[in-house]
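# below are the sequence and a predicted model for it; my questions follow.
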Amino acid sequence: MEAIVNEKIWEQLAVNIREMPIAEAKALGAMALFGEKYGEVVRVVQIGDYSIELCGGVHVKNTAEIGLFKIQSETGIGAGTRRIEALTGEAAYHFVTEQENKLKEAAKALKTKPLEVPQKIEQLQQELRDIRRENDSLQAKLASAASDDIFSSAEQIDGIKVIHKQVNAKDMASLRQFADNWKDKKIGGVLVLGAVSDEKVNLIAAVSKDAIEQNLHAGKIIKEVAALCGGNGGGKPDLAQAGGKNPDQLAAALNAVPSIVQKLK
C-alpha cells in the first residue's frame, strides 16, 4: 500500500475538489467510506483517474505536494476497519534519514557494511547458538562429574536411600540435569537437591519406582521442603520442583528431608 501511494505521488496527479448533490456524486461513482451519513450536498474529491470519493478532509491540489509517504503503523479501530498512520514530506524524510543513521551505527558496531547487517546478524546468531550448545554440553559434563560425589553420600531411611544436598546449579534446568543423572545411574530411593540462584531457592525432588510403591511421592516431599524456605511447589510422584524465597533457610530445609521421608512413608 505504501508503494502504491508513493507511485501516485510520483505520477503528480491533479486533485479536483467539488461540491455537488449526492445523487450526482453517486452517478460519478464516488465511494462513500465507513458507512457515514451524508447530506444532500457532498464534497467530492477526485484524484486523477485513480480515485473519486466523498470526503470532508483537507487535500492538496496535486499529489506531488505530498513529497514522500512512509507508513508508521497499522491498527484495528473497529470491526472490519483499519487505521493507517503515516509521515509525509519533510517529516518522512527526517524519519528515513534517522533510520539510515541507525543502520549505519549498527553496521559500525558489527564491523560490516549497512547492506550486510542482516547477514552479519544471522552469522552472529548462529555463532551464539553454537556457543550455547557447547555450553549446554559442558554443563551436562560438569553435572555428571559432580553427580558422582553427590550420589555417593546416600542415607538409609527405613531401608530407602535418601540423598539431600545443596548443589551449585544456575537454574532449574541444571537441577533437572542432576535428577536425570540420578535416574540414569539407577541409584533409586529419594533425591532432593536445592540451589540458590539470584537470591532465590530452586528445589527438585525425584523418587524411584520402588520408593513410590512404598507410598513416597516427589510432589508431597518437595511441597514440605519448599515450605521450610518460604516457597511452594509440587509435581508428579516421580519428579517435582519448587521455588523458595529464603536462601538462608535452604540448609535447614534440606536437613529436614530424612524426617519428611520418614513421616510420609
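Arrived safely, thanks for sending. Residues are numbered from 1 along each chain as shown.

# C-alpha only now, for contacts and for neighbours.
OK.

# mind giving me the packing neighbours of whichever helix in the chain runs longest?
Ordering each helix of the chain by length in residues (DSSP state H) puts helix 117-151 first. Here helix 117-151 touches helix 89-110, strand 160-166, helix 172-184, going by 3 or more Cα pairs under 8 Å, 6 or more residues apart in numbering; DSSP states H and E.

# tell me what angle that helix forms with helix 89-110.
Comparing the axes of helix 117-151 and helix 89-110 via axes from the mean of the first three to the mean of the last three Cα atoms, to 10 degrees yields an angle of 50 degrees.

# next secondary structure after helix 117-151?
Beyond helix 117-151 on the C-terminal side, the first helix or strand identified by DSSP states H and E is strand 155-157.

# show me what contacts I77?
With contact taken as Cα atoms under 8 Å, 6 or more residues apart in numbering, I77 is in contact with R83.

# in the host helix or strand of it, which residues are buried?
Counting by DSSP H and E, the secondary-structure element that holds I77 is strand 69-78. Residues F69, K70 are the ones in strand 69-78 that count as buried (16 or more other Cα atoms under 10 Å).

# what angle separates it from helix 89-110?
The directions of strand 69-78 and helix 89-110 differ by 100 degrees, with the same axes, to 10 degrees as the criterion.

# burial of E155, as a residue count?
Each residue near E155 was counted by other Cα atoms under 10 Å, and the total is 15.

# so who does the closest residue to it other than its chain neighbours touch?
In space, not counting the residues next to it along the chain, E155 is nearest to V162; the distance is 5.0 Å by Cα to Cα, 6 or more residues apart in numbering. If a contact means Cα under 8 Å, 6+ apart, then V162 has A154, E155, Q156, G189, V190, L191, V192, P258 as its contacts.

# from those residues, which is closest to A251?
V192 (11.8 Å; Cα to Cα).

# how close does the closest one sit to E7?
68 Å (Cα to Cα, to the nearest Å).

# in stretch 124-144, what counts as buried?
By neighbour count, with 16+ other Cα under 10 Å as the criterion, the buried positions of stretch 124-144 are Q139, A140, A143, S144.

# how about these in a markdown table, adding distance to N62?
Shown next, in a markdown table, are those (distance: Cα to Cα, whole Å):
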| residue | distance to N62 |
| --- | --- |
| Q139 | 66 |
| A140 | 68 |
| A143 | 72 |
| S144 | 74 |
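
# contact partners for L115?
So, once contact is read as Cα under 8 Å, 6+ apart, L115 ends up touching nothing.

# just say which of the helices and strands packed on helix 117-151 is most tucked in.
Per residue and on average, the most neighbours among the helices and strands packed on helix 117-151 fall to strand 160-166, with a mean of 21 (mean count of other Cα atoms under 10 Å).

# next, the angle helix 117-151 makes with that one.
Using the same axes, to 10 degrees, one finds that strand 160-166 and helix 117-151 are set 130 degrees apart in direction.

# so how far is strand 160-166 off the chain centroid?
Between the mean C-alpha location of strand 160-166 and the chain-wide mean there is a distance of 37 Å, by Cα atoms, centre = their mean, to the nearest Å.

# before we go on, here's another structure to hold up against the first:
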Amino acid sequence: PIFKVGEVVKGKVNLEQRKHLSRHHTATHILLGAARRVLGEHVWQEGAQKEVEKARLDISHYKRLTRDEIRRIEELANRVVMSNLPVHTFFEDRNAAEQRYGFRLYQGGVVPGKLLRIVEIPGWDVEACGGIHCKTTGEVGLIKILRTERIQDGVERLEFAAGEMALRDIWRLEGMVEEVAAKLEVPVSQTPKAIERLSSELRELRRKVEKLRSQLSKAEIAKLKSLAVPAGKFSLYHDLVEGADVDDLIAIASQLAEEDPRSVVLLFTVKGEKPLFVVIAGREVLNSGIDGAKLAKVIADSLEGRGGGKRDIGQGVGKSREFIPEAVNAVKKLLESQA
C-alpha cells in the first residue's frame, strides 16, 4: 500500500514471533554468561543474530570448543533458566552505568546516546541492549546448542535454539534416530551397538574385497603376460577387464609396466555401453618419445571419444566397445613406427 503524509496507520504485533525472538534474545545473554564461566573471563561477544527459529552467538576464544565444553555451557545455561532469575530492563545515564558495570556493558557494541538501556540478569550478565526480552529466565525455556563452528581465528560461533524451537530440533533429531533404528531393525536403545556391528561387518567386507582385488590383479597380470603382442621393439599388453573400475586398471597396468620397461599396457573396462581405458608406458617406451598423453590421444581418436594424460599415464572414454580393436591396432602401429 501507498501511504500519505499524516495518514493514520494501525500496526499489529505478531505476538508469536515476538515470543520466539524474546526467548532468543534473553538466551543469548544467558549463554554468554555461561561461556564466560566455563571458558574464562577472556570471552567476549563478537557478534550475535536472533531469528525466530534459531539464533547465533559469536564469542572470542583461542581454540575450538570441545564436546565437553559445549555440554557444560549448555548445562549451565539451562540451570540459569530453571533458576527463574529476574531479567531487569531499565534506562540509566551512560557515565553512571559505566561506573557501575564497567565496559562489559558494550558486549554487543558501543551504544550511542547519553542514556543507555540496560538488560541485567542479576549476578549473571549485564549489557547495554535494545532488544526485546523475557521477564524472567524461566520464560526462555530449554536452550539447545545446535552446532558450533570456527568462523575466523579466535572466534567461535554457537548456533542455538530456545523454547519451542529447541524442542522442535530435539524432535527432529529423535526422528532421525528412530528412522536409523527402524532401518537397522533394532530398538532405539540398541542403535549404537547395531551401528558398531554394521561398521565391523563393513570393515571385514572391505578387507575381503581388497583381498579379492589383489587376487584378481595377480590373475589378470598372469593372463596379460601370456597375451603379449610384439610391436616393433616393444611389447603391447591389452585386455578388456569386465567389472573392474579405473583404479583396478591403474594398479594392474602400473605393476606390469614396472616389470617390463619395454611395454605399453592398455586396459579397458565398460560402464554402460561406453569403454573406459587406462594406458601406461614402460620406462624405455617413455624414453623413445611415446608418453601417456600421446597414447591417450591415439586411443581416444580410435574410440571416437576423449582422453588425456601425463607422461606416464593416459586415461579416457570412448563411444562404443565395438571400437576397442581399432584402438588396440592404432597403439600397435604407433609402437611399430618407433622401430
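Okay, I see it. Computed from a predicted model, the values in this text were never measured in an experiment.

# give me the TM-score for these two chains.
Overlay of the two chains. TM-score (TM-score structural alignment, normalised by the length of the first structure): 0.84; 263 aligned residues with a Cα RMSD of 2.8 Å.

# just to revisit the earlier point, neighbour count: V192 and E7 of the first structure, which is higher?
Of the pair V192 of the first structure and E7, V192 is the one with more neighbours under other Cα under 10 Å, namely 26 against 15.

# what do we get in the second structure for the more buried one?
The pairwise alignment with the second structure assigns V192 of the first structure to L266, based on TM-score structural alignment.

# what does K332 of the second structure align to in the first structure?
Structural correspondence for K332 of the second structure with respect to the first structure (TM-score structural alignment): P258.

# any idea which element that match lies in?
Per DSSP H and E: helix 257-264 holds P258 of the first structure.

# what's in contact with that helix?
Identification of contacts with helix 257-264 of the first structure by Cα under 8 Å, 6+ apart yields I157, D158, V162, H164, V192, N215, L216, I221, E224, V225.

# quick check on those: which are buried?
Applying 16+ other Cα under 10 Å to the contacts of helix 257-264 of the first structure, the neighbour count classes V162, H164, V192, L216, I221, E224, V225 as buried.

# can you redo the residues you listed as CSV with secondary structure?
Below are those laid out as CSV (DSSP: H, G, I helix; E, B strand; the rest coil):
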residue, secondary structure
V162, strand
H164, strand
V192, strand
L216, coil
I221, helix
E224, helix
V225, helix
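
# closest to A252 of the first structure out of the residues you listed?
For those, the minimum distance to A252 of the first structure (Cα to Cα) is 9.2 Å, reached by V225.

# and the gap between that closest one and G29 of the first structure?
Taking Cα to Cα as the measure, V225 of the first structure and G29 of the first structure are separated by 76 Å.

# please apply the same query to I77 of the first structure.
Counting by Cα to Cα, the gap between I77 of the first structure and G29 of the first structure amounts to 26 Å.

# again with I47 of the first structure
Here I47 of the first structure is placed at a distance of 13 Å from G29 of the first structure (Cα to Cα).

# of the two, who's got more company?
Here I47 of the first structure and G29 are compared on neighbour count by other Cα under 10 Å; more neighbours surround I47, at 19 against 13.

# map L105 of the second structure across to the first structure for me.
Under the pairing rule here (TM-score structural alignment), the equivalent of L105 of the second structure within the first structure is M31.

# now that match: closest residue in space, sequence neighbours ignored.
Nearest-residue entry for M31 of the first structure: E53, 4.5 Å, with adjacent residues in sequence omitted and distances by Cα to Cα, 6+ apart.

# ok, A257 of the second structure touching G282?
Yes. Between A257 of the second structure and G282 there is a contact under Cα atoms under 8 Å: 4.7 Å.

# common neighbours of the two, please.
With contacts defined as Cα under 8 Å, 6+ apart, the residues adjacent to both A257 of the second structure and G282 are S263, V264.

# next one: the counterpart of the residue nearest to E155 of the first structure in the second structure from G138 of the second structure, what distance?
Structural correspondence for V162 of the first structure with respect to the second structure (TM-score structural alignment): L236. Spatial separation of L236 of the second structure from G138 of the second structure under the definition Cα to Cα is 79 Å.

# cool, and V111 of the second structure?
Taking Cα to Cα as the measure, V111 of the second structure and G138 of the second structure are separated by 28 Å.

# okay, those two: which has more neighbours?
Neighbours per residue (other Cα under 10 Å) separate V111 of the second structure from G138, with G138 holding more: 20 against 16.

# contacting residues for the closest residue to A244 of the second structure other than its chain neighbours?
If the residues on either side of it in the chain are set aside, A244 of the second structure comes closest to T269, at 6.1 Å by Cα to Cα, 6+ apart. Each residue near T269 of the second structure by Cα under 8 Å, 6+ apart is listed here: L240, V241, E242, G243, A244, D245, V246, P275, L276, F277.

# mind putting the residues you listed into JSON lines with distance to R71 of the second structure?
Shown next, in JSON lines, are the contacts of T269 of the second structure (distance: Cα to Cα, whole Å):
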{"residue": "L240", "distance to R71 of the second structure": "57"}
{"residue": "V241", "distance to R71 of the second structure": "53"}
{"residue": "E242", "distance to R71 of the second structure": "53"}
{"residue": "G243", "distance to R71 of the second structure": "49"}
{"residue": "A244", "distance to R71 of the second structure": "48"}
{"residue": "D245", "distance to R71 of the second structure": "45"}
{"residue": "V246", "distance to R71 of the second structure": "46"}
{"residue": "P275", "distance to R71 of the second structure": "54"}
{"residue": "L276", "distance to R71 of the second structure": "51"}
{"residue": "F277", "distance to R71 of the second structure": "53"}
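
# which two of those have the greatest separation?
Taking Cα to Cα as the measure, the contacts of T269 of the second structure span a maximum distance of 12.9 Å, between G243 and F277.

# who has more neighbours out of the two?
The neighbour comparison of G243 of the second structure against F277 (other Cα under 10 Å) goes to F277, with 28 against 9.

# which element is the more buried one on?
Using DSSP H and E, F277 of the second structure sits within strand 274-281.

# so how much does the longest helix of the first structure differ from the second structure once superposed?
In the superposition with the second structure, the average deviation recorded for helix 117-151 of the first structure is 2.1 Å (mean Cα distance after the TM-score superposition for the first structure).

# now do that helix: which range of the second structure does it align onto?
Counterpart in the second structure of helix 117-151 of the first structure, with TM-score structural alignment as the criterion, is residues 191-225.

# thank you kindly, that will do.
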